[in-house]
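Peer 1: Using only what follows, build the 3D model:
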Amino acid sequence: MKKHLLTSLLVLLFFSANAQQINPLIVKEDFENQKKWVDSIYSNLSLQEKVGQLFMVDVFSSDPIAKTDKIKKLIEEQYIGGVIFSKGGPKRQAKLNNEFQAASKIPLMVAMDAEWGLAMRLDSTFAYPWNMTLGAIEDNKIVEKVGKRIGEHSKRLGVHINFAPVVDINTNPKNPIIGNRSFGEDKENVTQKSLAFMKGMQSAGIIANAKHFPGHGDTDTDSHKTLPTIHFSKERIDSVELYPYKRLIHEGLSSVMVAHLNVPSLETQLDFPSSLSKTIVTDMLKGELGFNGLIFTDALNMKGAANFKEPGEIDLAAFLAGNDVLLISEDIPKAHQLLVNAFREGVITEERLAHSVKKILYAKYKVGLHTYQPVSTRYLIEELNTVWDDALYEEAMENALTVLKNDRAILPIKDLQKKKIAYINFGDDSGTAFLNQLRAYANVDWVKESSLDDYVKELKNYNYVIIGFHRSNENPWKSYEFTEKELVWLYEIARTNTVILDVFTRPYALLDLKTATNFEGIIMSYQNSDVAQELSAQLIFGARGANGKLPVSLGEDFPVNTHYETKPLRRLQYGTPESVGVNSYKLKKIDSLANIGLWGNMYPGAQILVARKGKVIYNKTFGNHTQEKKISVKPDDIYDVASLTKILATLPMVMELVDRGELTLDTKLSEMLPEYKNSNKANITLQEILTHTARLKAWIPFYIHTLDSVTKQPSKEYYKKNPNETFNLKVAEGLYMRRDYKDSIFEIIRKSDLRDRSGYKYSDLPYYILKKYLENYYGKGLDELVQTNLYESLGANYTTYNPLSKFSKAKIVPTEDDASFRMQKIHGYVHDQGAAMIGGVGGHAGIFSNSNDIAKIMQMYLWKGFYGGKRYFNPETLDVFNTCLYCDKGIRRGIGFDKPQLGESGPTCGCVSMTSFGHSGFTGTFTWADPEQEVVYVFLSNRTYPSADNRKLIGSNLRSTIQEVIYEAIEYSTKSTTETAFK
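Peer 2: Purely as a prediction, here's the structure:
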């Protein structure tokens, strides 16, 4: 008991009899061993070795061997205690780290300025956001996670101290050295963000460092080039600049860096850096604030300290002021000797030297240097750039996005069918990721003009103009201002158009705006990384909400904490698999399977998409349009989706009418179409035709009757090469059918015999009938109906019948080299013969689309009739149609939808829920949605090219194997949100 009390007392009183902070360098649960190690090491050090522990030298891992050899010499001859790494690469740094450690008698303390992470993202941006960006986030748990992950990165690279967080309260927009490195200007927000960051980092076993004491936030000069002066009173500094330090120290802050600043209200000597001031370091930081952790100087080779002329004098002054670690000295050998001499002359006492050296040794023990192990370079890059980092970066950037202005609730953009939208790129950096993501939601034109007059003229045709201001994201010191020309153009474009301005750089850029009156919407996106651009585009269209708050004030229009929350409209998001509980590495197996399909000649190319919980997490293309490999498949290429048309076009129109009470599942064909009253199909119900239990024939080869019986070519009785009044229904290039034959097709169906056997038989014929009913009911073609009632409002801009009227052939994937009917390559015309013979617009076939658009429609089904702020039908209606009515009879079909197999074989992997649904298409297409796992899967290919006889895809079960991989990649499940959404 006495031993325990003694240990506790030592912990409380260690280093300072007047301690206000339990020493943060002590490992409480291992204090006795820590103390023994420190005392043992210290007692065996020579004076030169003790003094050497005080120095930390800077090194670039990209330095030539000659410079790194100088560092080794300092280790061997001046016994330096640590190094601070800067520019270079992780592997080079790890190699040098190991070499330096091997040369040192006492393990070196390794530091970095890794405020925003160590690794680089694929788009050459840093692994994590700038502090200013984090300052906009309301949820400090996210900031803590960022701090922890940066700490884990640091530890993996053999770094023990990260000189972060920057706790400077940035009150000067012109500050050249802090700026984006500050969390903002609100002292409470800065404190909370700094605390969260610190806790996260220190929980990873890394020593955090609050800088730059006593506060570097109000200077417009660069401390690397001169000695900036802070003119605040002591009272002001105490109440504002020191505010975060007090809280962090109370919560266990491990170290502080003292700034290279002149602060007259705190230090009476003229032009005297605060890092050399005993009043600031010892009296204030250690005395008044009771800080017991490590105290670092800022770089001692910075300019402006006119009081010191000889090398080493600054180092001695800094040590005497109360600092523990002398960072980046101008001349370490001379400084080292000067401190040794000062000790021998009694200027430095043994007590003073032991105080700092033992603190350094305590810190080394705390970070594990008593059991030092070299840094392994195996998988180093991979472990610094993980999918979890991508997911956390996405989470942080999403929560930072801030809406500053939202006149008439312009954000998010609604009613896509009514909008014509332009995008303009201002700034000196790319906005490609932004534009591509905007185009995932709507038709957005990139307007590029060389003069303001041309812009004004061109933009008259648009409802909305989105202006992206893109500045370099390379580092937080890059230029961020608008040019004078850009400002003039902004004002005029905003005066004459409805404008959304999206700023992808630091907030201070908006200070150049003389007025924001004419801007309807303003978004602060903070950084120009691809992820920031993509997330901001998603915010604009309501896939994500805006939750950030402005961390600094931007004039009268935008005071600090300005924000407008926007609520999601329920549109597809795009992001990382891990953010929705899916393992990226497992999901990548899809790549291999898709390539097996290519190598196995199952198809020339494909698009594959996976979404979970309303977020697209996999969207890739493979191969080419044809085996000739002249055009590679792109995300916006469109495929003939064949029978997917049934659930992408006809079924939602029928569901809408059932929802409105215009139809019921018991409605008979004779009630829907008067000509069926006296037919053998008069009493067939809507439910029967949609479940394929109406005894209709599977299909009727209408085209065979129109071929010449001898040549087997299209008969001249029914086709012409050139159109005229009679022959004007185009079925392929240079082939026009008699227009009256379309009516004959519907009559053939009406008069066709019913199958003798009852039960299930898949048939296309119900959808010919439903097409005719829908067109009669609405007085419009089915193509026009689905465009105006569904696709336009969904933003399904790549989904259409007869695509050649909207897209070039280069964007349309061909389906077959038809040798049995049209005798040509089918490219841009519907593959299905019957659909071609009724004008390309069939209820069963005719839709062309891409994977992204199909995912929107399937997600609308998962959200039970709701998408993009619009309800298409009620949830109960979806439940009815997604019912397996005859499962007890061995019939798996729902009402219009296909359902999972009831036995061993069927359309799916067998690993989906029984509430899931979807459909497949003859051309090699497939889509499936699972409400329980909230998964949407889309597979598009043209397996029929060049010949529909190619059944390798069907025989391989590749599509269901890919589906199985998706489910294997799901790492966790949460309760479905679709049951309660929008009720």
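
Peer 1: contacts and neighbour counts: CA atoms only from here.
Peer 2: OK.

Peer 1: For W477, give its distance to K567.
Peer 2: Separation of W477 from K567 (C-alpha to C-alpha, to the nearest Å): 33 Å.

Peer 1: and if you look at K716?
Peer 2: Per C-alpha to C-alpha, K716 is found 60 Å from K567.

Peer 1: can you pull out the strands in the stretch 451-600 of the chain?
Peer 2: 464-470, 499-504, 521-524, 573-574 (DSSP state E, counting those that start in this stretch).

Peer 1: Can you add distance to P814 and mean neighbour count and give the ones you listed back as JSON lines?
Peer 2: Formatted as JSON lines, the strands of the stretch 451-600 of the chain follow (distance: least, C-alpha to C-alpha, whole Å; neighbours: other C-alpha atoms under 10 Å):
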{"stretch": "strand 464-470", "distance to P814": "35", "mean neighbour count": "24"}
{"stretch": "strand 499-504", "distance to P814": "39", "mean neighbour count": "25"}
{"stretch": "strand 521-524", "distance to P814": "42", "mean neighbour count": "24"}
{"stretch": "strand 573-574", "distance to P814": "28", "mean neighbour count": "24"}
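
Peer 1: Now the second one, please; I'll put the structures next to each other:
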Amino acid sequence: MRQIAFLLLFLFSINKVHSQYKETIAQTKWVDSVYNSLNFEEKVGQLFMVAAYSNKKEDHAQDLEKLITKYKIGGLIFFQGGPVRQAQLTNRFQSKSKTPMLIGNDAEWGFSMRLDSTVKYPWNMTLGAIQDNKLIEKIGAQMAKQSKRLGVHFTFGPVVDINTNPNNPIIGNRSFGEVKENVTQKALAYMKGLQDNGIFATAKHFPGHGDTETDSHHTLPIVKFERDRLNEVELYPYKELIKNGLASIMVAHLNVPSLEARVGYPTSLSYSVVTDILKNELKFEGLIFTDALNMKGASNFKQPGDIDLEAFLAGNDVLLFAENVPKAVEKFKEAFDLKLFTEERLAYSVKKILNYKYIAGLNQYKPIDLNHLYEDMNAIEYEALNYQLYENAITVLKNEDKLIPIKKLEKEKIAYVKLGDGPNDVFLNKIKDYAEVIEINSFNLDTALLDLECFTKVIIGYHKPDGAWRKNELTFKEINWIDKISKEKETILAFFTKPYSLLKIPNFDHTETVIQAYQNTDIAQTVTAEIIFGAKESKGKLPVTIKDNFHVNQGIETHKMDRLGFTVPENVGMNSKKLAKIDSIANYAIKQKAAPGMQILVARKGQIVYRKSFGYQKYDSIQKVKDSDIYDVASLTKVLATLPMVMKQYDRKKITFDTHLCQMLPVFENSNKADVTVLDMLTHQARFQAWIPFYKATLDSLKRPDSLYYRYAYSEDFPVKVANNLYLKKDYNDKIMKLIADSPLLDKKQYKYSDFSFIILKEYLEHTTNKKLDNLVQDNFYKYLGASTMTYNPLQKFELTRIAPTEEDNYFRYQTIQGYVHDMAAAMQGGVSGHAGLFSSSIDVAKMMQMYLQKGHYGEHEFFSEKTFNDFNKCYYCKDGNRRGVGFDKPQLGAEGPTCGCVSMTSFGHTGFTGTMAWADPDKEIVYVFLSNRTYPNAEPNKLSKLNIREKIQEIIYESIIE
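Peer 2: Predicted structure coming up:
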């Protein structure tokens, strides 16, 4: 018979059998055996799938147990609760059932639609914007994996309603869109993902709920189309899915006069709809579910019991969400006795249900393993796919003059205005990661417009809670704000809501850029920020029409720039679980008081995959470290400030590696260092002393700042701020340079790390350009990178609370060093030196390191040539035992060194005295940043180094690489 043929085809498609013939015999035998073991009431009981909740009290569970044991109900549809609680109840209920039950979940966008603590996939309308349907198939496959893990056999999706009515109150975002071909292709991919992996898909809501204006949960919606239109549009996806082996269909509660002659008669109870059309005309032989029978669209029409019988007589197989099973069984018995249906009709549906149970493996039922269930339901692969989905869905609808991606950050002053009552922290923080963005918090529009006068661009984010998808239209006030701001400023509108929210806006004539992000999830906010700044390109196409403003399938593809983006490790060939081991090392370091807090960042292939902050700014456990906090990066200054400026000079052919020091600075013309070359200085084999404690010569007999050199207030003669309320005599820097010039050279030319090289190079850069180093590096690098936290003397720009302290100084400045450079020599140079003085957050350090990794490019700006980078990253004296590149540190050549010993020899970076490290590896495309204030409250002992904390973390990073 055709039903068996269908089941065989489906069975084969989900790879359940090796031999169709053997399994068919076994299947038939099992089905017949079970059916024959049931009495009439128990056979009727198989027709019911009853609602179950894992968030209700014990009396609910006991009521269900009575239905299971007495009436032998055939299945449960689970609603609200949690995965572990649901699994526990499933095991409990299945153990009580004579025949194992079919378990369903109404999980259209994943189990999070009903359960807490589970992955939330995008809504169907978000998915409708995606052009790569293989991604939709992946969702189905992942949902199938989760369903199997949770003991679920049916996912009540895909929704194949074609949402041609923007005012539809119940479908809306549950639809893939308004175009039948797109809806069908998405539904086919969704179905294939489920059914190829052993889970039954259920297309709904037959015959089509997309063009209704009332909610069938509350009343009976009417569909007024003639049959030709229904055949052409609403029934189109069902025909295609049926041809491709659809397992089941759910029939909606609709009033469709062209299909059912009786006035106001629900389609779910209509023989002409269920049997004549679905079974006979469309030749569907799979399982047919009613929509929930407690919904007012059906329950207003018939009483419990009567409605169940009517649905069965119409041709449905499974009676979903029955309200009164005992009453219904009684009604069935009465109808059977009156010969309103036959044993053959009952057997048809019951045996069909039993066949599905066999296919689901319930003939060999095994309880759900509760071990690691939460972890399995939230595997990182699910979040990895979520990133891919939003990256492919978010749609740029308008982009006049190619306003995004924002390219020349150095020319921009960007403001952000929030509209709506949804969370926006992720979006705001992410756009701030790319540039200095100022949030405007004015409550009054006129005030806001005044505040915005000095800005070149305004980003407006419209945020509504994701749970408010039915009610997220803009208010008149919000529309007015958008209109007025857009008329005054270049504006980027980002809507973190359903597309229909845009309907309220009359036109977008004055808005340069409009982005449809569809949802207000953290990932949607992250990806939207990436698109605005070019870390990702936009790919989505609008799945519905927004009046005359935006048409279906409209979507502008923006291009990707070489800026850092964000994703999960699995999307760049890394293992999250292994990478997560960093947490335990960081927490161990804090527990051992190796540092009070730290920031750690890992990027691969241009994507930040790990970025966390640990501990507190001090050991008092008061102020937690945040990602936006700023650290004294100490010697990282060498490669983040001085070296890039030297490389630019080299690139411009202002100097060569053979340029002598006497050619660079007059103070060295007649010194013992006159013939020292740039290459010797940058490879630390110029025979320089390691350092000189310059500050000691400025202390009095009590080892306090001598009044000969210091004052406690600023004056023209004492202008150099060394710390809070402490100013050094002017021109003392000349003495520092003279002391370096007069210092003896080491006897032998060999590797000896020295701060002198970079102090000298800073002096050279300022001498040759007539600009201070802090201004030089800001004007030539940081403003192009959007490195807004990377700065010297951070108190000139940031609040003290954002800056981690580095020491309780009891030997020189006698105060808490916070916001002032820790290094004494750099402090005596006004906080700006070539070897120290720079402050930054981890992400801005990463931008510089990524720029190096990209050999002089970042954000489509060329800072220097690839040749220049290659020249500086070369180890010229490795054969002599000197591991250094030109300015960069390189991996150790022997047992000890700055790295884990597991990095490639092409890698490069630097470490800093305050407990910092920045390292990049071109071979593995890795950037690793570690910032801490391990010197607080004092620099010794250096537990961070003794415990090899930075190196152990780096080792984990490399262990986590899987491709």
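
Peer 1: Any idea what the TM-score comes out to?
Peer 2: After superposition, the two chains reach a TM-score of 0.96 (TM-score structural alignment, normalised by the length of structure 2), with 960 aligned residues with a C-alpha RMSD of 2.3 Å.

Peer 1: To T171 of structure 1, which of the strands of the stretch 451-600 of structure 1 lies closest?
Peer 2: T171 of structure 1 lies closest to strand 521-524 among the strands of the stretch 451-600 of structure 1, at 18.7 Å (C-alpha to C-alpha).

Peer 1: mean shift between the closest one and structure 2?
Peer 2: By mean C-alpha distance after the TM-score superposition for structure 1, the fitted strand 521-524 of structure 1 averages 0.8 Å away from its aligned residues in structure 2.

Peer 1: Provide the aligned range in structure 2 for that strand.
Peer 2: Aligned using TM-score structural alignment, strand 521-524 of structure 1 spans residues 513-516 in structure 2.

Peer 1: neighbouring contacts of that stretch?
Peer 2: Applying C-alpha atoms under 8 Å, 6 or more residues apart in numbering, the external contacts of stretch 513-516 of structure 2 come out as 394-400, 403-404, 491-497, 499, 528.

Peer 1: now stretch 853-863 of structure 1
Peer 2: The contact list for stretch 853-863 of structure 1 (C-alpha under 8 Å, 6+ apart) reads 571-572, 609, 611, 614, 648, 794-799, 866-867, 875, 878, 927-931, 934, 936-938, 978, 981.

Peer 1: The same query, at a cut-off of 7 Å, please.
Peer 2: Residues outside stretch 853-863 of structure 1 that contact it (C-alpha atoms under 7 Å, 6 or more residues apart in numbering): 572, 614, 648, 796, 798-799, 866-867, 929, 931, 936, 938, 978.

Peer 1: looking at those residues, which has the most residues close by?
Peer 2: V936 (31 neighbours; other C-alpha atoms under 10 Å).

Peer 1: Report the contact partners of the aligned partner of A698 of structure 1 in structure 2.
Peer 2: By TM-score structural alignment, A698 of structure 1 lines up with A690 in structure 2. Applying C-alpha under 7 Å, 6+ apart to A690 of structure 2 gives the contacts K752, Y753, S754, D755.

Peer 1: one more time with 6 Å
Peer 2: By C-alpha atoms under 6 Å, 6 or more residues apart in numbering, the residues touching A690 of structure 2 are Y753, S754.

Peer 1: Relative to the whole chain's centre, how far out is stretch 678-694 of structure 2?
Peer 2: In terms of C-alpha atoms, centre = their mean, to the nearest Å, the centre of stretch 678-694 of structure 2 is set 45 Å apart from its chain centre.

Peer 1: end to end, how far does that stretch reach?
Peer 2: Across stretch 678-694 of structure 2, the terminal residues are separated by 24 Å (C-alpha to C-alpha).

Peer 1: Same question for stretch 852-869 of structure 2.
Peer 2: Using C-alpha to C-alpha, the end-to-end distance of stretch 852-869 of structure 2 comes to 7 Å.
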